[in-house]
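In: structure for the following, please:
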Amino acid sequence: MCGILGFIGHQNVMPEMLSSLSQIQDTDFNSVAVAITTPSGIRILKHGDDLALLGDQIVESSLTGVSGIGHGRWDMEKHTESFATTAGINADVTLVQHGSIDNLCSLQFWLETEGITFSDTPSIEILPQLISLFLRRGYDPEQALNRAVERAYGTFSVAVMFRSDPSHLYAAQRGCPLVLGIGRQSSGLSSDERALGDQFNRILYLKDGDQVRISTDRLSIREKSGRKVRRHIQERIQSTRLHNQTNQVFYHREIHEQPEAISRTLNATQRQLQTLPLSLFDAERLTIIASGSSYHAALIAKSWFETYAALPVDALIASEFRYSPPLLKPNGVTIILSQSGETSDTLQSLRFAREQKQHVLAVVNTQNSSISHEADYSITTQAGPELCTVATKAFCCQLAALANLVIKASLQRQLLELSAATRLHQLLFTLPAMLEQVIADETHYQRIGQQLAAYSHLILTGYGCSHPLALEGALKFKEICHLHAEGIATGELKHGAISLLETNMPIMALASQDERTLKTLTDTLSVCAPEIKPILLADKVSLDAVKQSHVEKIELPDIPSLISPILHAAALQLIAYHTARAKSADMDLPLNLAKPVTEYE
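Out: So this is what the prediction gives:
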């Protein structure tokens, strides 16, 4: 998993490259490297895991150059040769690769029949060796790159420097997005727009299959067929990158940013919904595709659409959907959920849905993302940048936008009268104030978090839309607490999970306000080990009905299930925060997680 970039300009680009790598370093890279063109050839500098030490190394070597490529990589093996893990280097070609190639074995076999030998890490040498082979056959750099990527199957992008053409950078996009930055004195490219500094006042998003050659003041784009094309260049909306100047944990801060973020999202969604054709809501069936936390939001939305709009929904995991048989009816409606708008599996699923003649609506948190560009319609949530690796406010903003969408669908399908829809809508807009109340006093969450920190396991459970909420809560405990947690539908506890409910297995019940609220609580209490104090999250009336004293109760506002999951999510986020804090876990850079990477969400 990595982020790649490249710069070319009239002056030394090395400071810009180091600054750009720092913009996406919340991935907790364990290898960073740069390659730069110098009068004596291409020089490569790398460091195992410390960008600051790499900068010191560059200063000490007095390395300067007007063009370069770089990468920051995170991988579980923690290779010491950082550049060699994802970049192939030989005499003719230097490249950095983002993503993965699926047919490495067949390419390696073919290259070996051509007399090419490989080192101990052939996977990272395939593309540069392939490009070099075509160079030796007489193709120019642009043609050689095109021939090479034509033979590679997978989801990847590359930035390439050629020894024979030091005045240009080359790049190709095959599934993994690339964005170009255009400035007055330099040009750049990156897999993550945040890596493009303020010197780039215009940006251009490549389309899948594009290949580009850039110099300081010119660019040439060819589509997959080799035909020259023009792509839309847009003025850039500069976003300020936030750095943690205090000891405050981003994860905690972003939980408390949620009321304002949701308020912005509700207002923006209200405007954006006016642009959607009403025919979208007349669909016989809806498909929602997502990954990670967004998939949990999709499951909650499924419950909402079916309950309030009588609209059947298939909520699917993107990595499964893209390899599934095409069972979508033409002219159906597919909703794509993604926080980054760049998640590879989700993006490929969008393209697959388009091939199946679906009308695609994207709900994303990044306006200029690949998913928002390729969808037919787009709703942009207003969570703002999430600097913590794990999702908090982006997840809740997705739910707020989807709730607004559900009310619109219910009206269009005549399942709600205007007066009832208006009441729900008004209640939805009180959500920021209710959320402020839920997160204002953390004393109770802190006490429970300190209790949970003593355990290695946790079960979260709920009925209806509380089940996917339990899945999301379990994900948070896994991500930031390094605690094994499982989200289980309450009715399924007696089918296997009950055998785990011993003294070392606490249980937390989530009860959204519906007809199964009390059933959730009573069913949970009935399976608890006597020594374990269950944790119950519900409204006051439901909690008062529980007479057992040996329970932990967290009281949440009494509101419909269309809204309550957002409040429950914030409460779960804070319990996980205090659990992680008691365990001294790193919440902003959890073990083995990387946010800007587009392979996984």
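In: going forward, measure contacts and count neighbours with C-alpha atoms only.
Out: Noted.
In: hang on, Thr381 packs against Leu399?
Out: No: with contact defined as Cα atoms under 8 Å, Thr381 does not count as touching Leu399 (9.7 Å).
In: out of the two, which sits in the busier spot?
Out: Thr381 (29 against 25; other Cα atoms under 10 Å).
In: can you pull the contacts of that one?
Out: The contact partners of Thr381, by Cα atoms under 8 Å, 6 or more residues apart in numbering, come to Thr265, Ala268, Thr269, Val363, Val364, Asn365, Thr366, Ala394, Cys397, Gln398, Ala401.
In: thought the last one was touching Thr269?
Out: Yes: using Cα under 8 Å, Ala401 is in contact with Thr269, at 6.0 Å.
In: the two: who's more crowded?
Out: Ala401 (25 against 22).
In: against Leu431, how distant is the more buried one?
Out: 12 Å (Cα to Cα, to the nearest Å).
In: just Leu416 next, same as before
Out: In terms of Cα to Cα, Leu416 sits 20 Å off from Leu431.
In: likewise for His252?
Out: 19 Å.
In: more neighbours: which of these two?
Out: Set His252 next to Leu431 and count neighbours by other Cα under 10 Å: Leu431 wins out with 21 against 17.
In: the structure of the following sequence is requested for comparison with the preceding one:
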Amino acid sequence: MCGIVAYTGYRQAYPILIKGLKRLEYRGYDSTGIALLNEQSLNVYKKKGKVSDLEDFLADINVNGTIGIGHTRWATHGEPNDVNAHPHYSFSKNLAMIHNGIIENYSSLKQELINHGHEFQSQTDSEVFIHFIEHVQEKVNCSLEEAIRLALKEIVGAYAIVIMSKDHPNTLFAARKGSPLVIGVGEKEYFLASDATPIVEYTNDVVYLDDYEIAVLSRDSLTIKTIEDESIAPYIHTLEMELESIEKGGYEHFMLKEIFEQPRSVHDSMRGRVNSATGHLLLGGLREYLNKMIHARRIIIIGCGTSWHAGLVAEYIFEEFARVPVEVEYASEFRYRNPIINEGDVVIAISQSGETADTLAAIELAKSKGAIIFGVCNVVGSSIPRATHAGAYTHAGPEIGVASTKAFTAQVVVLTMMGIILAKAKGTISETDYRKLLVELETIPEKIEKILSNHKQIEYISDLFKEARNFLFLGRGYNFPVALEGALKLKEISYIHAEGYPAAEMKHGPIALIDEEMPVVFIATKDSSYEKIVSNIQEVRARKGRVIAVVTENDKLISQMAEFIIEIPHTHEALMPLLSVIPLQLLSYYIAVMRGCNVDQPRNLAKSVTVE
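Out: Prediction:
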């Protein structure tokens, strides 16, 4: 969940590291640090807080050097402070290391090292890791590369590491298992990072390091070997990411930029896949396994957080149109309850980053039981696409804001297309309904644009409720998962307690919370549950709750009942979540900003959850 960046080459390393850390800060931002090698002096500088705090600290310090490593942290072992920040020295201080991941057997390793006279400065498993590598090197009397290989065989857990050594002044050593690491290939220079955002400014050529691989990078060479000492020929990919996609582009926050990018990101997720005029709908990743999907007795969807909510929307779509039973599971719980998985079951794994540790673990369990695994994720070259049998990228573009927005709508679009393709192949959808859905899909970007043009009204409503202590979000049918997502967004970035429920469940407990101070957000669009949700609004009004309703344009009935309404365009009921979620994203954003919260980097959260 932390951010890694490293450089070796002919340029000054410090500016590359600092800029890279700022671009990776969405992955962790409680402390940060760098290590630089200059004239055989290996210097580590680290600071609690943001990258800007480290930059201020180093303002008057000599930071020359053409090789270096940097890290921005999301704490696991040890509280956020200067000492627990990375990089960490080895016992002799001849080595320095940055680490993303978690080492499960660090306690026993630490005790072994203490018995050999090692002393530790921090509370982290990462410091134990680099001490252990040095201990292996001294014990076996081998090269550093060999010591890393041998040490990794004893390590239990997940890691992406980069190591510098006084004895190798132009060389970086890197390895990964279960945590991402990308190598940027330049002309007589190499870059390393947790993802491509710090690299794209300098090169479009990258190598994705795989699990159990060790890379050795100097200015003139790159070698990759497995943990079993087998050589691997590096395969160079070309990045399609554009530099402007990871900049704010004039917006105050990345989250706001990404909310307003949704007309484009939704369009991009359908580009080349949908053509209503010809009846064309294709996801290339499904083609090979579509027959197995047709004959699957059930589909299991796994995800975490916002991705889980996208899976709930997909459950409605698959069951309604493809007539196949669907179960939606928290990936974090799936593997721990001994789930019943039969050979031929289809598992759809959803993740924005493609690196979510819980989801990856659930994938491996399902594969071991003979399930067919489809991945839906956003980041090209990430771990989940490599772990699944097939799948589809969402093509939402980089999402820097920690609270997911455009990734959710892109996931819902891709899952919707999957459900419609399956329904068409099974013959469970009429040609008329099939064509109608394709036509409506193509109108969604324009309709999102229309909702966004009304952002000032949502900002006004947000100002009235910014001091609220609790919120309820209620919806029915396809809009029930949207209620959950709206509540999650609000609590993630504003720290207001919020809960989402199916509107009918309000009477079974939550109605006890409603009084004249309770804001209740209804997603009350014109659909098959409309009359029922009107009744639910009346129940809240009778108890003096403050009703904010997201309604279909020109709704005359609810506009007379709700204190505030937010209108959205009409669309097919199954596609309504793509529209109804947009006002809730804006509501959360504006409330958080008005409360003085850091919306891009909310407390205690990180974008890519690579530990369980």
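In: care to give me the TM-score?
Out: Scored against TM-score structural alignment, normalised by the length of structure 1, the superposed chains reach a TM-score of 0.92; 599 aligned residues with a Cα RMSD of 2.6 Å.
In: if we can go back for a sec, ok, and the contacts of Thr381 of structure 1 in structure 2?
Out: Retained in structure 2: Thr265, Val363, Val364, Asn365, Ala394, Cys397, Gln398, Ala401, out of these (criterion both residues aligned by TM-score structural alignment, their matches' Cα atoms under 8 Å).
In: which one among those residues gets closest to Thr113 of structure 1?
Out: Distance to Thr113 of structure 1, by Cα to Cα, is smallest for Val364 among the kept ones among the contacts of Thr381 of structure 1, at 46.0 Å.
In: quick one: contacts for the counterpart of that closest one in structure 2?
Out: When structure 2 is aligned by TM-score structural alignment, Val364 of structure 1 is paired with Cys377. Listed by Cα under 8 Å, 6+ apart, the contact partners of Cys377 of structure 2 are Ile350, Ser351, Gln352, Ser353, Gly354, Ile384, Pro385, Ala392, Tyr393, Thr394, Gln411.
In: next up, the contacts around the third one.
Out: Taking Cα under 8 Å, 6+ apart as the definition of contact, the neighbours of Gln352 of structure 2 are Ser307, Val376, Cys377, Asn378, Val379, Ala407.
In: so how far is Thr356 of structure 2 from the fifth one?
Out: Counting by Cα to Cα, the gap from Val379 of structure 2 to Thr356 of structure 2 is 11 Å.
In: picking that back up, and the contacts of Gln352 of structure 2, which of them are buried?
Out: Buried members of those, counted by 16 or more other Cα atoms under 10 Å: Ser307, Val376, Cys377, Asn378, Val379, Ala407.
In: and those as TSV, adding distance to Glu467 of structure 2 and secondary structure?
Out: As requested, the buried ones among the contacts of Gln352 of structure 2 are exported to TSV (distance: Cα to Cα, whole Å; DSSP: H, G, I helix; E, B strand; the rest coil):
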residue	distance to Glu467 of structure 2	secondary structure
Ser307	29	helix
Val376	37	strand
Cys377	36	strand
Asn378	35	coil
Val379	37	coil
Ala407	28	helix
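In: determine which two of those are furthest apart.
Out: With Cα to Cα as the measure, no two of the buried ones among the contacts of Gln352 of structure 2 lie farther apart than Ser307 and Val379, at 13.9 Å.
In: much appreciated, bye for now.
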